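Chemist: Got a predicted structure plus its sequence, pasted below:
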Amino acid sequence: MAGSDYGTIFKITTWGESHGKGLGVVADGCPAGIPLDESMIQEYLDRRKPGQSKYTTPRKESDQVEILSGVFEGKTTGTPISMMVRNENQKSKDYSEIASYYRPGHADFTFDAKYGFRDYRGGGRSSGRETIGRVAGGAIASLFLKQLGIHITAYTKSIGPIHCNMADFNAREILNNRVCMPDAQAAKRAADYLDQCMAEKNSCGGIIECVITGVPAGIGDPVFEKLDANLAKAIFSIGAVKGFEIGDGFLAADATGLTNNDAFCTDDQGNISKKTNHAGGILGGISDGSPIIFRAAIKPTPSIGAPQQTVRTDGTPITVEIKGRHDPIIVPRAVVVVETMTALTLADMILKNMSADNRKILDFYQK
């Protein structure tokens, strides 16, 4: 299977299946000398692991990471960093019936169409558990970016029809509630809505917003390697994502040039900045120094207990009620996945940017 790696210089390759012996990642191209140990990676993995509330799958997994290479005496060595998380609580028998039919909303049919074979135990490589490798590799990228003063904050902006009031935004609240919302009151309403969905054996989706601060102007390329295009690819590679917008996004279609353009100005120190940020921090595919803001639309969890129409692999129509252990909503656990895929994209493009200006090369090597 092709397509399990991401990045050019700072590059990850993920491996493993939902019900195999384990999952993991090899991160290559990471600079030497970054402080790193398993606890730093674990902090990110704990944010996506299952069984943390009634709004996540009850599958009990510790998701303990093991660093197998690339770290010595608490720092990266510049060599490939291999990490593994072992599966501890597989219940493959819960999925044995799925082998005979295609689940609505899943990749069962398309996997069969492409490979003539599929791992029906929880979806194999199409399972949300595949994101373990992304989060582990992206955690390293996040640590690298923090040394540069770049910070990424992702959170749930909406769940179903429940939207955060951004006037009540509180970053500390994101990790204080089960739905990762920065608005405590909206989080309570979202929980009530989720309870209703669960009572109906149904699921729901939502929107994740991500804000990146500290990115200097000049990151990204103007044609095929645009920063916003690469962010979109990274986020769309997450299985449940069905939409992506940056800055004003689709609202820009209703705007005019006068209302959508960001006027330039200078601050008290003479630095060039913008009065507004309709562009979301990127112009012409290149960062402009403003906060980068984008949103991802996450679809409802396709595995639901309510009756659904589908067909068997021979085309016979049937009605199914999906069994097994599933999240009633994907959004809260996907927040850290969005955050770490963003980190991987930025880390890679910052390293690629080192060769963009001959003056920077001469300045570095002539010292």
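Modeler: Yep, it's here. Numbering: from 1, shown residues only.
Chemist: going forward, measure contacts between C-alpha atoms and count neighbours the same way
Modeler: OK.
Chemist: how many neighbours does the nearest residue to V179 once chain neighbours are set aside have?
Modeler: Excluding its sequence neighbours, the residue lying closest to V179 (C-alpha to C-alpha, 6 or more residues apart in numbering) is P332, at 5.0 Å. Counted with other C-alpha atoms under 10 Å, the neighbours of P332 add up to 26.
Chemist: didn't R47 look like it was pressed against R333?
Modeler: Yes: using C-alpha atoms under 8 Å, R47 is in contact with R333, at 6.7 Å.
Chemist: ok, these two, which is more surrounded?
Modeler: The neighbour count for R47 versus R333, taken as other C-alpha under 10 Å, is higher for R333 (24 against 18).
Chemist: State the helix or strand in which that one lies.
Modeler: Using DSSP states H and E, R333 sits in helix 331-352.
Chemist: Kindly report the same for S158.
Modeler: Assigned by DSSP H and E, S158 falls in strand 151-159.
Chemist: and the helix or strand following that strand, how far from the chain's centre?
Modeler: Past strand 151-159, further along toward the C-terminus, the next helix or strand under DSSP H and E is strand 162-163. In terms of C-alpha atoms, centre = their mean, to the nearest Å, the centre of strand 162-163 is found 21 Å from the chain centre.
Chemist: Would you tell me what the next helix or strand after strand 162-163 is?
Modeler: helix 184-199.
Chemist: tell me the angle the helix or strand just after that next one makes with strand 151-159.
Modeler: Downstream of helix 184-199, the first helix or strand assigned by DSSP H and E is strand 206-213. Per axes from the mean of the first three to the mean of the last three C-alpha atoms, to 10 degrees, the angle that strand 206-213 makes with strand 151-159 is 160 degrees.
Chemist: From what I see, L227 and S287 are in contact.
Modeler: Yes: applying C-alpha under 8 Å, one finds L227 in contact with S287, separated by 7.2 Å.
Chemist: between those two, what contacts are shared?
Modeler: Shared contacts of L227 and S287 (C-alpha atoms under 8 Å, 6 or more residues apart in numbering): I219, G220.
Chemist: buried residues in stretch 265-274?
Modeler: Of all the residues in stretch 265-274, those buried under the rule 16 or more other C-alpha atoms under 10 Å are S273, K274.
Chemist: distance between that stretch and the chain's centre?
Modeler: For stretch 265-274, the distance to the chain centre is 33 Å (C-alpha atoms, centre = their mean).
Chemist: again, but for stretch 83-101
Modeler: 23 Å.
Chemist: Packing partners of the strand holding S158?
Modeler: Other helices and strands packing on strand 151-159, by 3 or more C-alpha pairs under 8 Å, 6 or more residues apart in numbering; DSSP states H and E, are helix 131-147, strand 206-213, helix 331-352.
Chemist: Please compare the first structure with the one that follows:
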Amino acid sequence: MSGSILGDLFKISTWGESHGKALGVVIDGCPAGVNLTELDIQADLDRRKPGQSPFTTPRKEKDQVEILSGVFKGKTTGTPISLIIYNKNQRSKDYSALKEVYRPGHSDYTYDAKYGFRDYRGSGRASGRETAARVAGGAVARKLLASLGIGITAYTYSIGPVTIEKTNFDKDFIQKNFLYMPDRQAAQQAEEYLTGLIKGNNSSGGKIECVVDNLPAGLGDPVFDKCDALLAKAMLSIGAVKAFAIGSGFSAAEMTGHQHNDFYNYNEQGKVIKQSNNAGGTLGGISDGSQIKIQVAVKPTPSIEKTQPTINRQGENIDLNIKGRHDPIIVPRAVVVVEAMTALTLTDLLLKNMTAKLENIQKIYC
């Protein structure tokens, strides 16, 4: 299987399965001198790990990370960083009844079509548990970005029909509720909505919004490696994500040119600023120095205890009712995954941008 490597200069390679011994990531290209400990990485993994609320799978995993290489006395050495997270609470027998069945909404059928063989225990590499390795790698990228004053904040924008109100936006509340919503009223409404779905053995989707502050202008390479194009690729690589938007997104199709254009002016310090941000922080595929704002749509959890028509490997039409431990909603645990993929993409672009101008090279060598 190819396709488990992301990045050009700041590069990660993830490995492991949901019900294997462990998952992990190898990071190649991280500069030496970044302050890094296991606690830095654990903080993000703790936000993603299961079993923390009534709205996540009851599978209990500590997701304890170990740094195997690339760090000495609390600083990165410039050599490959290897991180491992052991699986401790697998219940593979829960999936024995599914080894011959193609579950609706899962990758079972397509994996068989491609490889003729698949790991049916929790979907193997197609499991949402695979994202633990991404989050670990993203935590390292986030440390590098933080040293440059670049901040990334993601949050739950909507769950089912419940959407946050920007007038109620409270950044501090994001980390104080199970759903990672920045709106107390919306969080309460979403909890009530999800409780009803759980009682009916159903699941929900939602949207995640992510903003990046203090990113410099100039990141992204036309034509195929645009900043927004690479962010889109990173987001759509997350298994449950079905759509990506930046800035005004699909609303741009309903606007006029005069409405959508972001007008420039200089502030008192002579800095270029925009009066609006419909572009979402990029122009021509290159960051423009304003806030990056993206949204992703996350599908409902496909594993539900409701009877669904499907097929099996023997060519039969059957009815399926899925048992086991599953999230009634993926969105809250995916918030930190979106942050991680954003951090990884932008860190790689920052390193690549160092060679865009001769003067940049001269600053290092002259």
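Modeler: Okay, I see it. Remember, predicted model here, so these are calculated numbers, not experimental data.
Chemist: Quick check: the strand holding S158 of structure 1 compared with structure 2, mean distance?
Modeler: By mean C-alpha distance after the TM-score superposition for structure 1, the fitted strand 151-159 of structure 1 averages 0.2 Å away from its aligned residues in structure 2.
Chemist: What angle do helix 131-147 and that strand make with each other?
Modeler: Per the same axes, to 10 degrees, the angle that strand 151-159 of structure 1 makes with helix 131-147 is 130 degrees.
Chemist: relative to helix 184-199, how tilted is strand 151-159 of structure 1?
Modeler: Counting by the same axes, to 10 degrees, strand 151-159 of structure 1 lies at 50 degrees to helix 184-199.
Chemist: ok, now which ones touch V65 of structure 1?
Modeler: V65 of structure 1 neighbours (C-alpha under 8 Å, 6+ apart): E38, I41, Q42, M83, M84, V85, R86.
Chemist: thought the fourth one was touching G138?
Modeler: No: look at M83 of structure 1 against G138 with C-alpha under 8 Å: they stay out of range, at 11.8 Å.
Chemist: The two - which one has more neighbours?
Modeler: Counted by other C-alpha under 10 Å, M83 of structure 1 and G138 do not tie: G138 has more neighbours, with 28 against 23.
Chemist: what's that one in contact with, if anything?
Modeler: For G138 of structure 1, the contact set (C-alpha under 8 Å, 6+ apart) comprises E339, T340, M341, T342, A343, L344.
Chemist: How many residues are close by the nearest residue in space to D112 of structure 2 that is not next to it in sequence?
Modeler: Among residues not flanking D112 of structure 2 along the chain, R118 sits closest, at 6.2 Å (C-alpha to C-alpha, 6+ apart). R118 of structure 2 has 18 neighbouring residues, counting by other C-alpha under 10 Å.
Chemist: hang on, isn't R118 of structure 2 packed against D108?
Modeler: Yes: R118 of structure 2 is within contact range of D108, at 7.4 Å (criterion: C-alpha under 8 Å).
Chemist: what packs against the helix or strand harbouring L39 of structure 2?
Modeler: L39 of structure 2 belongs to helix 38-48 when assigned by DSSP H and E. With contacts taken as 3+ C-alpha pairs under 8 Å, 6+ apart, helix 38-48 of structure 2 sits against strand 65-69, helix 131-146, helix 331-353.
Chemist: That one: which residues count as buried?
Modeler: Buried residues in helix 38-48 of structure 2, defined by neighbour count with 16+ other C-alpha under 10 Å: E38, I41, Q42, D44, L45, D46, R47, R48.
Chemist: Could you report the distance from the first one to V338 of structure 2?
Modeler: Looking back up the chat, that one is E38 of structure 2. Distance of E38 of structure 2 to V338 of structure 2, computed by C-alpha to C-alpha, to the nearest Å: 20 Å.
Chemist: Near the closest residue to A107 of structure 1 other than its chain neighbours, how many other residues are there?
Modeler: Spatial nearest neighbour of A107 of structure 1, chain neighbours left out: S126 (6.9 Å); criterion: C-alpha to C-alpha, 6+ apart. Counted by other C-alpha under 10 Å, the residues lying close to S126 of structure 1 total 20.
Chemist: how near is S126 of structure 1 to I238 of structure 1?
Modeler: In terms of C-alpha to C-alpha, S126 of structure 1 sits 10 Å off from I238 of structure 1.
Chemist: likewise D5 of structure 1?
Modeler: For D5 of structure 1 relative to I238 of structure 1 (C-alpha to C-alpha), the value is 13 Å.
Chemist: quick one: which of these two has more around it?
Modeler: Taking neighbours as other C-alpha under 10 Å, D5 of structure 1 and I238 compare with I238 leading, 20 against 15.
Chemist: show me what contacts the more buried one?
Modeler: T131, V337, V338.
Chemist: mind listing what the residue nearest to V179 of structure 1 touches?
Modeler: Contacts for P332 of structure 1 (C-alpha under 8 Å, 6+ apart) come out as R48, Y155, T156, R178, V179, C180.
Chemist: Aligned counterpart of K21 of structure 2 in structure 1, please.
Modeler: In structure 1, the residue matched to K21 of structure 2 (TM-score structural alignment) is K21.
Chemist: Please name the nearest non-neighbouring residue to its match.
Modeler: N87 is the one closest to K21 of structure 1 (C-alpha to C-alpha, 6+ apart), at 5.5 Å.
Chemist: Counterpart of that neighbour over in structure 2?
Modeler: Matched to structure 2 by TM-score structural alignment, N87 of structure 1 sits across from N87.
Chemist: how close does that match sit to P50 of structure 2?
Modeler: N87 of structure 2 is 12 Å from P50 of structure 2, by C-alpha to C-alpha.
Chemist: anything in contact with each of the two?
Modeler: Common neighbours of N87 of structure 2 and P50 are listed as E61 (criterion: C-alpha under 8 Å, 6+ apart).
Chemist: follow-up on the earlier one: TSV for the contacts of V65 of structure 1, including distance to A296 of structure 1?
Modeler: As requested, those are exported to TSV (distance: C-alpha to C-alpha, whole Å):
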residue	distance to A296 of structure 1
E38	29
I41	24
Q42	24
M83	27
M84	28
V85	27
R86	29
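Chemist: measure stretch 264-282 of structure 2 end to end?
Modeler: 14 Å.
Chemist: Report the distance from it to the chain centre.
Modeler: 28 Å.
Chemist: The residue nearest to K21 of structure 1 and G20 touch, don't they?
Modeler: Yes: the pair N87 of structure 1 / G20 is scored as a contact, 6.9 Å apart, by C-alpha under 8 Å.
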